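K.L.:
whatever this is, show me its structure:
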Amino acid sequence: MKLKSLLVGLGLLAGIGGAHAADDPFKVGFVYVGPVGDLGWSYEHDRGRQELEKFFGDKVETTFVENVPEGADAERVITQLAKSGNDLIFSTSFGFMNPTLKVAKRFPNVTFEHATGYKRSKNMGTYVLRTYEGRYVSGVAAGLLTKTNTIGYIGSFPIPEVIRDINSAYMAAKSVNPDVKIKIVWVNSWYDPGKETDAANALMDQGVDVLLQHTDSPAPLIAAEKRGARAIGQASDQSSFAPKAHIFSVRDDWAPYYIKVTQEVMDGTYEPKDFWGGFHEDMLSLASINENLPTDVRAKIDETYEKIKSGEFKPFTGPIKDNKGNIVVAEGHSLSDEELAKVNWYVEGITDEIPR
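P.N.:
The predicted structure is shown next:
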């Protein structure tokens, strides 16, 4: 679905501007954990910001702060954005959750939206992508393409989102390749090309021949290209960095949500909630699927994508056991969004322990 048609469905092409004075632009601030040039997570959030400006024209004025560390620095930056007259502030990393909540309490007339978190208040909502849907398709591709039966995952931080996605990728790989194993390396960073390169090489040294990542630079793809392995791009289309190694990229599209929320706040209809978007909402997509894939692999990728997008298949549907042998998802039950946000276990077959 194109952006315009999605916005028609949301009823957002009429009445742009709301009650805000025509000569007083509505101000929207963005806080990024990485650089806008990371070609991953922050890059796509900033592309959404640019689409927001393009959609509303001079009725909206945006600003952003990049490379903001999670913690006290984030609170200072968010506070400054609120003091600077921003009507709406999007903070776009899990570690910004508590700082955003603190600032929201001090500025009740400003609306705050936090990405990937779970804490809300009267003027603060949360939003997240169903990245586990993209990881499931990624796992299917990895399970079919691996020749060593060993796939690798580069993790950022052991938070529910990342743990959930590791599980999704491994369950998917296992569904098409019962012999597949997964190795995980944590880099404790969202964006660090050096650490990501080292992690990719460490995994390939252990026999991994297909790489997945929950970090934001194209470094793992570049490393895979150099060593004849395969890899999947993160957040944006990263195909240009690894013409042979690249399988596809799972691309994020935040623009529809940013436009929707901005319009609601401008209209005075905004209510804080927990929003999840994925394939169905066209906020996740598979970008630049490589033409060098075998026909049967491409067909399975397309089939899996369509089943998830239509709702026919939900990755976290039981029975699912954790790697301690406990039933964590009962037979026939699909985890709710609230349950998905609390995943803190590895599925059966993953031999690692979650870092604490």
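K.L.:
make it CA atoms for all contacts and neighbour counts henceforth
P.N.:
Will do.
K.L.:
count the neighbours of the residue nearest to P193 when sequence neighbours are not counted for me.
P.N.:
Excluding the flanking residues, the one nearest P193 by C-alpha to C-alpha, 6 or more residues apart in numbering is A219, at 5.4 Å. Neighbour count for A219, taken as other C-alpha atoms under 10 Å: 24.
K.L.:
go on, L293?
P.N.:
Neighbour count for L293, taken as other C-alpha under 10 Å: 16.
K.L.:
how about it, what does it touch?
P.N.:
Contacts for L293 (C-alpha atoms under 8 Å, 6 or more residues apart in numbering) come out as I247.
K.L.:
distance of it from I222?
P.N.:
Here L293 is placed at a distance of 18 Å from I222 (C-alpha to C-alpha, to the nearest Å).
K.L.:
over to T317?
P.N.:
According to C-alpha to C-alpha, T317 and I222 sit 35 Å apart.
K.L.:
have a look at the two and say which one is more surrounded.
P.N.:
I222 (22 against 15).
K.L.:
that one: what secondary structure?
P.N.:
When classified by DSSP: H, G, I helix; E, B strand; the rest coil, I222 comes out as helix.
K.L.:
contacts only, for P218.
P.N.:
The contact partners of P218, taken as C-alpha under 8 Å, 6+ apart, are 39-40, 193, 233-234, 238, 241.
K.L.:
same question, L203
P.N.:
In this structure, L203 makes contact with 152, 183-185, judged by C-alpha under 8 Å, 6+ apart.
K.L.:
now Y118
P.N.:
Going by C-alpha under 8 Å, 6+ apart, Y118 touches 97, 126, 274, 341.
K.L.:
list the buried ones in stretch 119-131?
P.N.:
120-121, 123-131 (16 or more other C-alpha atoms under 10 Å).
K.L.:
and the closest residue to S189 other than its chain neighbours, how many neighbours?
P.N.:
Distances taken as C-alpha to C-alpha, 6+ apart put S156 closest to S189, at 5.1 Å, once the chain neighbours are dropped. Using other C-alpha under 10 Å, S156 is surrounded by 21 other residues.
K.L.:
could you do G207 as well?
P.N.:
G207: 16 surrounding residues under other C-alpha under 10 Å.
K.L.:
contact partners for it?
P.N.:
For G207, the contacting residues are 148, 150, by C-alpha under 8 Å, 6+ apart.
K.L.:
to compare against the first, here's another:
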Amino acid sequence: MKRRTLLAAVAAAATLTGASAWAEAEVTAGFIYIGTPGDGGWTYEHDQSRRKMEAHFDGKVKTIFQENVPESADAERAITQMAIAGADIIFTTSFGYMDPTLAVAEKFPNVKFEHATGYKRSDNVSTYSARFYEGRAVQGHIAGHMTKTNKIGYIASFPIPEVIRGINSAYIHAKKVNPDVEFSVVWAYTWFDPAKEADAARALIENGADVILQHTDSTAPQAAAKEAGNVITFGQASDMADYAPHPRVSSIIDNWAPYYIARVQAVLDGSWESVDTWDGIDTGMVEIGEITDAVPAEVKESALAMVEAIRTGEYSPFTGPLNKQDGSAWLAEGEVADLGTLAGMSFYVEGITDEIPN
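P.N.:
Predicted coordinates:
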């Protein structure tokens, strides 16, 4: 799909909200997307949350968006164009937009910016992310129980802390219930490329993996698993429920709507300030999709118990004893990883034999 122009996005949003609502709108909120809302995953959920936010304000807020914006110089141009078009707050929804967001924010000090999954802030740039690793723990728990070959494949996007945390979390919890489990990681170096994601899934399946996890955005791995047969997958970023009960057995769902509503409300109130938000299962920013009947009842019960323990704070996915990949001690018995280490995680835990690319 060709990248939608800003004018086309504006026209689409106008159709959605109605011309009269636009005339009364007090705030314009812009969104920059790495993929298309039709990806069924990451961008789909951001767009669903955009729609819910707009509906919540019932005409006080209009939204515009631009899809398929690469994490390159194109990003800075797209964000700049959106600011010039009159956006009061702009949500840039992919890690690679971090520096372009900061650069544009410096030129438009009266515009508020919200960058997803990044770590650089300024007076008019906030950051927000979700504790996806909490959902990966649940997925790893289910995967470790369900694999018959003891080989689990993981399709990774880029070697950044967010992705490395997820791999570690899934592995730790698969290994806890199945000491014989092995992880193989394929780096796709893309967030959304169905062809690459499908090829990665097929390569993992050919290597014996009968469970596929992913930190990429499309449903292509599910399609590849279905072709292979006897391979299960998990929805990523969105429920992907159309793929239930086979091969998808559950999912991580990113629910951004409450955050978008709160941040736009802050603009309306004049109370917006730069903050760093990192929420998880406890606030509902991370949800676990339905665990289907393809999962044995006792495994489903234990997985839901883990979800509840994480929600209440009774359990943290990174709780010792844990060593780093090289065998050096990391967390002692009962010790919980500090947020700073998790935020900058650049190492695998003991037992993963793959190497993290430079």
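K.L.:
rewinding a little: I'd say the residue nearest to S189 of the first structure and H214 touch.
P.N.:
Yes. Counting by C-alpha atoms under 8 Å, H214 is a contact partner of S156 of the first structure at 5.8 Å.
K.L.:
what's the overlap in contacts for those two?
P.N.:
By C-alpha under 8 Å, 6+ apart, S156 of the first structure and H214 have these common neighbours: 162, 190.
K.L.:
coming back round to it: dump the contacts of L203 of the first structure into JSON lines; add secondary structure, neighbour count and distance to I327 of the first structure as well.
P.N.:
What follows is the contacts of L203 of the first structure, written out as JSON lines (DSSP: H, G, I helix; E, B strand; the rest coil; neighbours: other C-alpha atoms under 10 Å; distance: C-alpha to C-alpha, whole Å):
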{"residue": "G152", "secondary structure": "strand", "neighbour count": "27", "distance to I327 of the first structure": "25"}
{"residue": "K183", "secondary structure": "strand", "neighbour count": "18", "distance to I327 of the first structure": "23"}
{"residue": "I184", "secondary structure": "strand", "neighbour count": "21", "distance to I327 of the first structure": "23"}
{"residue": "V185", "secondary structure": "strand", "neighbour count": "18", "distance to I327 of the first structure": "26"}
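K.L.:
E75 of the first structure: which of those residues is nearest?
P.N.:
V185 (29.6 Å; C-alpha to C-alpha).
K.L.:
quick check, that closest one in contact with F157.
P.N.:
No. The criterion here is C-alpha under 8 Å, and V185 of the first structure misses it with F157 at 10.3 Å.
K.L.:
picking that back up, of the contacts of P218 of the first structure, closest to V329 of the first structure?
P.N.:
Using C-alpha to C-alpha, Q234 comes nearest to V329 of the first structure of the contacts of P218 of the first structure, at 27.5 Å.
K.L.:
the closest one - that's part of a strand, no?
P.N.:
Yes. Assignment of Q234 of the first structure by three-state DSSP places it within a strand.
K.L.:
could I get the contacting residues of it?
P.N.:
Listed by C-alpha under 8 Å, 6+ apart, the contact set of Q234 of the first structure reads 40-41, 213-218, 249-251.
K.L.:
tell me which of these fall in strands.
P.N.:
Secondary structure from DSSP state E places 213, 249-251 of the contacts of Q234 of the first structure in strands.
K.L.:
got a winner among those for most neighbours?
P.N.:
Counting neighbours by other C-alpha under 10 Å, Q213 leads these with 29 neighbours.
K.L.:
thought that one was touching I151?
P.N.:
No. Counting by C-alpha under 8 Å, Q213 of the first structure sits too far from I151 to count as a contact (10.9 Å).
K.L.:
what about the strands in the second structure?
P.N.:
Using DSSP E, the strands of the second structure run over 27-32, 61-66, 89-92, 112-116, 125-130, 151-156, 182-187, 211-214, 232-235, 248-254, 276-279, 286-288, 322-323, 329-331.
K.L.:
TSV for these, including distance to R263 of the second structure?
P.N.:
Formatted as TSV, the strands of the second structure follow (distance: least, C-alpha to C-alpha, whole Å):
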stretch	distance to R263 of the second structure
strand 27-32	10
strand 61-66	12
strand 89-92	9
strand 112-116	9
strand 125-130	10
strand 151-156	30
strand 182-187	34
strand 211-214	29
strand 232-235	27
strand 248-254	17
strand 276-279	11
strand 286-288	18
strand 322-323	37
strand 329-331	36
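K.L.:
out of those strands, nearest to R51 of the second structure?
P.N.:
Minimum separation from R51 of the second structure across the strands of the second structure (C-alpha to C-alpha) falls at strand 61-66, 8.3 Å.
K.L.:
and that closest one, how far from the first structure on average?
P.N.:
Here strand 61-66 of the second structure, set against the first structure after superposition, deviates by a mean of 0.4 Å using mean C-alpha distance after the TM-score superposition for the first structure.
K.L.:
which residues touch that strand?
P.N.:
So strand 61-66 of the second structure is in contact with 3-6, 9-10, 13-14, 17, 21-22, 25-33, 50, 54, 78, going by C-alpha under 8 Å, 6+ apart.
K.L.:
thank you, goodbye.
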